[in-house]
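Trainee: Fold the following.
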Amino acid sequence: MADLIDSVGQLLREAAATVVLPSFRHLAEGDIEEKVPGEVVTVADRRAETLIADGLRALLPESVVVGEEGVAADPSVLDLLREPGPVWIVDPIDGTGNFAAGHGPFAIMAALVRGGAPVAAWILDPLAGTLAVAESGSGAYVDGVRAALPDDASRPLRGAAMNRFLPADLRARVRRGLTAIDEVLPGLHCAGREYVDIVTGAQDFVLFWRTLPWDHVPGALLVHEAGGAVRRLDGGQYDPTADGYGLLAAANEATWQRVHATLLS
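Mentor: As a prediction, the model looks like this:
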């Protein structure tokens, strides 16, 4: 597995070096499209996904790929997540809105799933060059250094709640709860970076409403393997093969319970 971890990391770095970074701040008007209202895609997203998907299939010839842009073109591709064999999940540019606007953060993410269960994850920050990886049962690492989150939940809370897509009643409840949070962060519009920031201690929690697998499977495994907690708002486990909304990630179980009580009770 170590060889695969390294090979996928190298593949993501190749996509960053040959497709993503050369396009950053060099996109022409026709290189950016609106997939749905308020959500953009660029030629770099599509080119990077093709490069990454081809490379992943070469690493595991029996595997299939579920990529964000592939699903946008053909929603039935999402059904491949339920395949019993190896399935790759790919987000070629997480934070495309930031990328298209010419600023960070944005990330390149991948995860390997078997039988619906995540077994490995990669999150590359192309601008910083930072690579975070996780393997189920073997821990999480940031640039080769093992991440271990503290179990102390008594310190002041620092985190973000992505409330743009929340239903109105839940949004109002969360906003009231945020007044009791010690330091409310504005949100980065890049799920990959939010998860890495939890693992590195830059923030304690983040709450999401939309939970598409390419946005959350890599980061959820990373936080879990570092000792954090990632669960649905009702406390249930995040299952990328099941439909659903709402996800709360926190640096440890005690912090998860504290944030949940503050924002959602």
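
Trainee: rest of the way, CA atoms for contacts and neighbours
Mentor: Noted.

Trainee: Residue 131: what's it in contact with?
Mentor: Going by CA atoms under 8 Å, 6 or more residues apart in numbering, residue 131 touches 9, 122, 123, 124, 125, 142, 143.

Trainee: structure for this one too, so we can compare:
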Amino acid sequence: MQKASEEAIMPHYRDLNADEITNKASDDVVTVADHASEKILTEGLAKLEPGIAIVGEEASFADPGVLEGLNGDCWIVDPLDGTNNFALGKPPFGILLARASGGVARSGWIYDCLTGRFCSVHEGEGAFLDGERITARESGETPPVAAISLVFMHEEQREAVKERVAPHYRLVDIPRCAAEQYPRLALGINDVSIFQRTLAWDHAAGALWLNEAGGKVARPDGSPYRVNDERTGMLGASSPRLWEELAARCGDIG
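Mentor: Predicted coordinates for the structure are as follows:
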């Protein structure tokens, strides 16, 4: 991950030409740095565990069949999380990597390209930040701090969140970067988050890391996150208590 950051990502930071940025969708872009980083990570992982499926974000975009790998043993790669920020020449952005089997993330790593902050986790062994075990903590603010992503919700969902959820929290901007949002939920910066789009490369590592840190990430109905689950919607919180409060307020928003 450090090699991908140093060789593929940071040399392009605030130095991208227009032809090095491509629109993937109306609200999403990809850059030459994404592709170069995924190549380095894919090649490295293939040597680490030959024969294991590698589900990379950009490879999956080019060939949706790659997603079949999520059903078995696989690596899950987000080569540059927060690409929209990166393309604008601003933080945050990072790299997300997870190892999964049976549809469940078993290990995960989150690397902040600008600061070198490194989060790591292995199922059942706790969560670590720069090598030190970490316990998630609430911000202690009243009302609690919420980062709520409305980007991928339909209009009825947005209105329901604004009416039933938002008034109970102090709202802050979302970072548009899961590699930043999950650490914020553990470090006493944000208390709760609502995620609508829950793609494996965005959430496999972070959800496992926050859960192992003592926070809680789950579907709104309380079911655990699975990397091969195509449903949308997920809630994250710095503590189970705050998660339960948020889930009760979300109700059947969808």
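
Trainee: hang on, the earlier thing: got the contacts of residue 131 of structure 1 as CSV, with secondary structure columns?
Mentor: Converted to CSV, the contacts of residue 131 of structure 1 look like this (DSSP: H, G, I helix; E, B strand; the rest coil):
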residue, secondary structure
9, helix
122, strand
123, strand
124, strand
125, strand
142, strand
143, coil
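
Trainee: Which contacts among those does structure 2 share?
Mentor: Counting by both residues aligned by TM-score structural alignment, their matches' CA atoms under 8 Å, structure 2 reproduces these contacts from the contacts of residue 131 of structure 1: 122, 123, 124, 125, 142, 143.

Trainee: Hmm, the fourth one is touching residue 104, no?
Mentor: No. In this structure, residue 125 of structure 1 is not within contact of residue 104 by CA atoms under 8 Å, at 9.3 Å.

Trainee: which residue ranges form the helices in the stretch 151-254 of structure 2?
Mentor: Using DSSP state H, counting those that start in this stretch, the helices of the stretch 151-254 of structure 2 run over 155-164, 178-186, 200-212, 240-250.

Trainee: The shortest one vs structure 1 - mean distance after superposition?
Mentor: Taking mean CA distance after the TM-score superposition for structure 1, the mean distance separating helix 178-186 of structure 2 from the aligned residues in structure 1 is 1.0 Å.

Trainee: what range in structure 1 matches that helix?
Mentor: Under TM-score structural alignment, helix 178-186 of structure 2 corresponds to residues 191-199 of structure 1.

Trainee: What range does stretch 122-131 of structure 1 cover in structure 2?
Mentor: Using TM-score structural alignment, stretch 122-131 of structure 1 pairs with 109-118 in structure 2.

Trainee: Tell me the buried residues in the matching stretch?
Mentor: 109, 110, 111, 112, 113, 118 (16 or more other CA atoms under 10 Å).

Trainee: Reformat the contacts of residue 131 of structure 1 as CSV; add distance to residue 60 of structure 1.
Mentor: What follows is these, written out as CSV (distance: CA to CA, whole Å):
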residue, distance to residue 60 of structure 1
9, 15
122, 16
123, 19
124, 20
125, 24
142, 24
143, 24
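
Trainee: Going by distance to residue 202 of structure 1, which of those wins?
Mentor: Lowest distance from residue 202 of structure 1 to the contacts of residue 131 of structure 1 (CA to CA) belongs to residue 142, with 13.2 Å.

Trainee: count of residues packed around the alignment partner in structure 2 of the closest one?
Mentor: Counting by TM-score structural alignment, residue 142 of structure 1 corresponds to residue 129 in structure 2. Close neighbours of residue 129 of structure 2, defined as other CA atoms under 10 Å, add up to 18.

Trainee: Over to residue 202 of structure 2?
Mentor: There are 24 residues near residue 202 of structure 2, going by other CA under 10 Å.

Trainee: Also residue 154 of structure 1?
Mentor: Around residue 154 of structure 1 there are 9 residues (other CA under 10 Å).

Trainee: cool, residue 159 of structure 2 as well?
Mentor: 15.

Trainee: What is the aligned counterpart of it in structure 1?
Mentor: Under TM-score structural alignment, residue 159 of structure 2 pairs with residue 172 in structure 1.

Trainee: same check, this time on residue 92 of structure 2
Mentor: By TM-score structural alignment, residue 92 of structure 2 lines up with residue 105.

Trainee: same check, this time on residue 64 of structure 2
Mentor: Residue 64 of structure 2 maps onto residue 75 in structure 1, with residues paired by TM-score structural alignment.

Trainee: Check residue 51 of structure 2 too.
Mentor: In structure 1, residue 51 of structure 2 lands on residue 62 (TM-score structural alignment).

Trainee: From residue 166 of structure 1, how far off is that match?
Mentor: Using CA to CA, to the nearest Å, residue 62 of structure 1 is found at 38 Å from residue 166 of structure 1.

Trainee: Appreciated, that's everything.
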